[in-house]
Structures are given as C-alpha cells and as structure tokens.
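[1] Quick one: sequence and predicted model below, then my questions.
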Amino acid sequence: MNGTEIHVEVASALHLFVPQARRAGATALATDGVSTLGHVVESLGVPLTEVGTLLVDGREVPASHIPKAGERIAVRPVARPQQVPGAPLRFLLDVHLGTLARRLRLLGVDTAYESTDIGDPALAARSAAERRVMLSRDRGLLRRRELWAGAFVYSTRPDDQLSDVLDRFAPDLRPWTRCTACNGTLRQATKEEVADQLKGGTQRSYDVFAQCTACGRAYWKGAHHEQLEAIVERALTRFGGGT
C-alpha cells in the first residue's frame, strides 16, 4: 500500500455483502493506487453484478476507474427493472435453486437449471455460451469474469426468490407454456398421445392434456393444479405478462 485513502459509502440495499463496520456512512479505505474501483468494491464483498452506478465525487465512473487519494465513492444498487442488453432474457440457475427454476418455467420464463453441481467454471462457461443470466447465492460464482451476466438471489424462500427475480428483470410471463422438468415448450396433446403416462384414475378423470416437445412429459390439471394456479395468479397480478 502507498497510503492512498478513499472514502466509500455502500448503499443500504447492498449492506448484506459488507462487514458491519463499513455499513454506517462513508468509511475510509486504503488502496494500492493501481487497483480498479471494481476490484476495490469486490474486495469489500459486493459482487459487481449487484452494482448499478459508481459515483466518484458525484460523477458516474466505470468500474475500470482507478481511485485517487481523497475521492469519495458511492456504490449504488442496480436500478429496477434491470435491462440486459444484447440477448433475449433467459436464465441459468445453479444446483441450489431447483424450486425457483420450476416456478420460473411454470410462468413460461426460459430457465436452464443444473440439477447436479458441475462447478463454477462450467456454470460460468454455460452462461457465456448461451448468453443466460446466472442466478445464484454463490458470491464467488458471480465474481467470475466469463459470466454473460449474473444476479444474486437474496432470499432463501422460494416465494421471495421468485418475486425478487420478477421485480428485478420483469420477464415476459407466458404461464403453462414450458415444461417444469426440462424447460422445453409445451403443446396440446390428445389423451391417446399420452396414454402410456396415465394411470387408471387419471385416464378416466381428465381429457385435456399438454406434452413437452423436448422430453415428452405429459401434463394435466391434477391434484396440485390449484397450488400452481395460485403461484401463477399472484405473479400475474403483481408483475403482469402475457398468457
């Protein structure tokens, strides 16, 4: 360190990432005079995926800015709804977010999901290759430079996770159009086409079916449909979307 001291204020929405001692107003921070502001922010524990605007003495600067002695830095959260330029909005979720993945698919949102732990490098590579927003609670994963884009999932509760993602990204909602098992698209199907997947009671009680064009799984309005319908209705009421 060469004694370069700056003052950093992290917005309250990002306080969960920083130590308690750095949450009260602007705090002094010694830097080496060569590290970028992005590196400094990450050293505090804040993933750059969660940073919207960086202000230096009131003016906006990029993460590549090299802080100078005496500068006052303000770290602001991502503005909502967040725009992800350059690709259709679609997501990739890690192994810990299976329920969120199924609920996003229920709402018709293009959502890839890894049901096994393939490791951070492979997840980041898939995010980049398929241009998907990586959703995770793993801060280390979200710091990987090869990510196409990423976002921290703030809650551990699926209801809150879903609301947070819908609020942050405002995806177009098309409920009942994707397979919750594999993310494939659904089509209408006859009872005869899916008969091999139906038990006796279902065979007698239901006449309307859909089938995944990718994995072949059959869908109908079974015992859990009311619970799923409630999730869909809450999402449409709060966040809108196509049907």
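    Now that the structure is in, tell me what you want to look at. Residues are numbered from 1 along each chain as shown.
[2] Please count neighbours and contacts with C-alpha atoms only from this point.
    OK.
[3] State which helix of the chain is the longest.
    Using DSSP state H to define each element, the chain has its longest helix at helix 225-239.
[4] Quick one: residues in contact with it.
    103, 106-107, 163, 166-167, 170, 173, 175 (CA atoms under 8 Å, 6 or more residues apart in numbering).
[5] try it against this one:
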Amino acid sequence: MNASGIHVEVAPELRLFLPSGRREGLAEVAVDGVSTLGHLVESLGVPLTEVGALVADGREVPRSYLPAPGEPVRVRPVVRPQRVPGAPLRFLLDVHLGTLARRLRLLGVDAAYESTDIGDPALATRSATEQRVLLSRDRGLLRRRELWAGAYVYSTRPEDQLRDILDRFAPELRPWTRCTACNGPLHPATKDQVADRLESGTRRTYDVFAACGECGRAYWKGAHHEQLEAIVAEAMGGRAPEYPGSPG
C-alpha cells in the first residue's frame, strides 16, 4: 500500500456501488489530511445513506474522522431495522417509484410521491423541510447534502422493493387507511355519499365504500381487491385485516 493511503474494506452488501474493478470489496485510497472518512467512502461510489458503522484501526469512528496514512478501514452497512430519529417515519419517493409509493400507501405508510420530475434540489429540499426519508435509485440524488435522510432502493421489481423497505425500516402498517392516489386518509362512506363518483354498475353491485378525506376518491372491493389483499397479507405475515372499503 502507498504510504500516504488507507486500506478500505467494503462490506459485501455495499460492493455493488463499487466500480467493476473493485467488486472484491478492497480499495486503496489516498489521504490528504483534509478529506473526511465519509468523503473518502463516497469517492468510492458508496452513498453514505447506505453506510452504517465506519471502523478505523479496530475502533468505530464518525464520518467526520480524518484517517491517518496506513490505517485499515472497514465500511459496514446500516443495521436493520434502521431507526430514523427525531420525527415520525415518513417517506418521499422520486418520480421513478410510483408503484412502490402506491403499495406503501396501501399498507397505511405515509409515502409522499412526486409524479413529475421536479429536480434533485427540490426533492432534497422537500425531504429536509418535511423530515421524510427520500427513497431513490439515483445515487447522485442520495449524495445531496441538504437531504434529511435517504435510502437506496436496490431492486427494480416493485415486490422486491416493498419487501426491502419494510425489512429495512419496519414501519407501522395500517392497511386500507390511506388513499393510494394522493396519500390522504380514508374514512368509511355510505353509497349515497359517493354516488356521484360511481358508475351505475358499481352502484348496483357494491354496498361498502370508503372515501379519501383529501382528494375525495371513492374506494370499494373492486376487481383488483384480491390482488391487493395478497400484497397486504404478505406484508402482514399471512393475513390481511379487513377494513371498510378498499381500493377498487
């Protein structure tokens, strides 16, 4: 190893972020006495949102630590379930994660979602202003300093994305209580209260409804209910609780 560098070992869970030539998890990184350990880890391609403990020469150190030449460093992943201090657990999802956002809302998880690309600065600012954990597959977005908190979404498959986020953060699940369209609260509604939002066939066939308190969308046990119930049942460990009204 170069006398002015450090030896960095990256945990297996984080090696996908490394350049292809470093996927074995080992890297030699030059130090200058000014750059923090957190900055040096990011320079390898690993978002700090994914980093748990940093261990230098056998002891845990903060991200602001200035490593000395020759020190061995280990980069560990976040401990699961990950706790986010200081605010109720809420999420913000970028434009590419619409299906994940709807499935989190189906489970009653507070999940704000931008359906249009408002730009990285605006997303990061909203994360900080509303104290929401930003979920994204954009590594550059997760490196923005103004972020309140963030997490990389590892899979491109919505079902795997949902399992990963539930495993990582263990949010409280309250299925059938949020509007999948706008994230607003659902409440029971009579057929008369939502009649103007129903097709004639729906009015004849269904009797149990819910409505969103913000956008007014009506919900009932429609054609897709079994599919949605299966998603809820898996998240809840095998049984979907029954609520008055479910997305139709």
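    Perfect, thanks for sending it. Because the structure is predicted, anything quoted here is derived from the model rather than measured.
[6] Tell me how they score on TM after superposing.
    Once superposed, the chains reach a TM-score of 0.96 (TM-score structural alignment, normalised by the length of structure 1), with 242 aligned residues with a CA RMSD of 1.8 Å.
[7] Can you flag the buried ones in the contacts of helix 225-239 of structure 1?
    Among these, the ones that count as buried by 16 or more other CA atoms under 10 Å are 103, 106-107, 163, 166-167, 170, 173, 175.
[8] and these as TSV, adding distance to Gly86 of structure 1 and secondary structure?
    Formatted as TSV, those follow (distance: CA to CA, whole Å; DSSP: H, G, I helix; E, B strand; the rest coil):
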residue	distance to Gly86 of structure 1	secondary structure
Arg103	25	helix
Leu106	25	helix
Leu107	23	coil
Ser163	24	helix
Leu166	19	helix
Asp167	20	helix
Ala170	16	coil
Leu173	20	coil
Pro175	25	coil
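[9] Which one of those residues is nearest to Glu50 of structure 1?
    Glu50 of structure 1 has its nearest neighbour among those in Asp167, at 14.2 Å by CA to CA.
[10] Does that closest one touch Pro81 like I think?
    Yes. Taking CA atoms under 8 Å as the definition, Asp167 of structure 1 is a contact partner of Pro81 at 6.5 Å.
[11] All the helices of structure 1, residue numbers only.
    Using DSSP H, helices in structure 1 cover 37-43, 98-106, 120-130, 139-142, 158-169, 200-205, 225-239.
[12] Show me how far the first one is from its chain's centre.
    What that stands for is helix 37-43 of structure 1. Offset of helix 37-43 of structure 1 from its chain centre (CA atoms, centre = their mean, to the nearest Å): 22 Å.
[13] List the superposition-based mean deviation of it with respect to structure 2.
    Once fitted to structure 2, helix 37-43 of structure 1 is off its aligned match by 0.4 Å on average (mean CA distance after the TM-score superposition for structure 1).
[14] I'd assumed Ala128 was in contact with Glu146 of structure 2.
    Yes. In this structure, Glu146 of structure 2 is within contact of Ala128 by CA under 8 Å, at 6.5 Å.
[15] which outside residues touch stretch 34-43 of structure 1?
    By CA under 8 Å, 6+ apart, stretch 34-43 of structure 1 touches 31, 47-48, 62-67, 75.
[16] can you redo those residues as a markdown table with distance to Ile231 of structure 1 and neighbour count?
    Listed next are the contacts of stretch 34-43 of structure 1 as a markdown table, based on distance: CA to CA, whole Å; neighbours: other CA atoms under 10 Å:
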| residue | distance to Ile231 of structure 1 | neighbour count |
| --- | --- | --- |
| Thr31 | 48 | 20 |
| Pro47 | 30 | 24 |
| Leu48 | 31 | 21 |
| Pro62 | 39 | 13 |
| Ala63 | 38 | 17 |
| Ser64 | 42 | 11 |
| His65 | 44 | 15 |
| Ile66 | 46 | 17 |
| Pro67 | 46 | 23 |
| Val75 | 34 | 20 |
